[in-house]
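Novice: this one's structure only:
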């Protein structure tokens, strides 16, 4: 996924079954009130957010407003591979085996630049 976004937009990738059942919410924040620049991962079950995990390792960004990542589900863990090889791991808390919902918020430079494989039923690009 090569992804560009505006500086002040709410930007994230969500993977799960639907908007109330998210196995992974991946949210880069450049001006977070608590940590400044941080990558936030979370999950949601029955509409309730889980505990946020924060990663201050932001060197994978190509510029402050673009990001190239590889998202993988490897059983009980999601892996987010940054261009520099750093891998962020986030647990598959709800043990989803199949992702049927993908939502990407932020400006994609070209929607054809990303590839999603393996049993995705629909994609929302906002």
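Specialist: Done, it's in. Note that the structure is predicted; figures quoted are calculated from it, not measured.

Novice: From here on, just use CA atoms for contacts and neighbour counts.
Specialist: Noted.

Novice: OK, contacts around residue 31?
Specialist: Neighbour list for residue 31: residue 37 [criterion: C-alpha atoms under 8 Å, 6 or more residues apart in numbering].

Novice: what helix or strand is it on?
Specialist: Here residue 31 sits within strand 21-32, counting by DSSP states H and E.

Novice: any idea which helix or strand comes after that strand?
Specialist: As assigned by DSSP H and E, the chain's next helix or strand after strand 21-32 is strand 36-45.

Novice: Included below, for side-by-side comparison, is a second structure:
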């Protein structure tokens, strides 16, 4: 995937529909008070929950990058391009992810295992 030039962040949403994201992954280059932060959150019934912020920011504007999301029953295991991993809790149970949304991002390859 590659980040689209001229934007201050990009996002990947994984869930069941536009009102319910188990994970909203949003690296922010310069977005309000968030500079070079990864912000993760969940959206349930169109209501945002508590943000989780990560300080490791391995992304470069305009470059091609890879992020791996492993969906487990209790959390997402997220592998960043730097090799660092962190987890984000699954806050509500849906069974299977059936919805993907991308913001300010060009998808080059998607692998589902």
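Specialist: Cool, got the structure. Just so it is clear, the structure is predicted and the values come from calculations on it, not from any experiment.

Novice: quick one: the helices in the first structure?
Specialist: All residues of the first structure lie outside helices when identified by DSSP state H.

Novice: can you give me the strands for it?
Specialist: 2-4, 12-18, 21-32, 36-45, 48-49, 53-55, 61-63, 66-68, 70-73, 77-81, 87-91, 101-105, 122-125 (DSSP state E).

Novice: mind listing what the equivalent of residue 79 of the second structure over in the first structure touches?
Specialist: Counting by TM-score structural alignment, residue 79 of the second structure corresponds to residue 81 in the first structure. Residues near residue 81 of the first structure by C-alpha under 8 Å, 6+ apart: 69, 70, 71, 87, 88.

Novice: Quick one: buried ones out of those?
Specialist: Buried by 16 or more other C-alpha atoms under 10 Å: 69, 71, 87, 88, out of those.

Novice: Out of those, the closest to residue 38 of the first structure would be?
Specialist: Closest to residue 38 of the first structure out of those is residue 88 (12.1 Å), distances taken as C-alpha to C-alpha.

Novice: Spatially central, which residue of the first structure would that be?
Specialist: Relative to the mean C-alpha position of the first structure, the nearest C-alpha, by C-alpha atoms, centre = their mean, is the one of residue 26, at 2.8 Å.

Novice: Switch the strands of the first structure over to CSV, and while doing so, append distance to residue 115 of the first structure to every line.
Specialist: Shown next, in CSV, are those (distance: least, C-alpha to C-alpha, whole Å):
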stretch, distance to residue 115 of the first structure
strand 2-4, 9
strand 12-18, 14
strand 21-32, 17
strand 36-45, 21
strand 48-49, 27
strand 53-55, 25
strand 61-63, 19
strand 66-68, 12
strand 70-73, 10
strand 77-81, 15
strand 87-91, 19
strand 101-105, 12
strand 122-125, 11
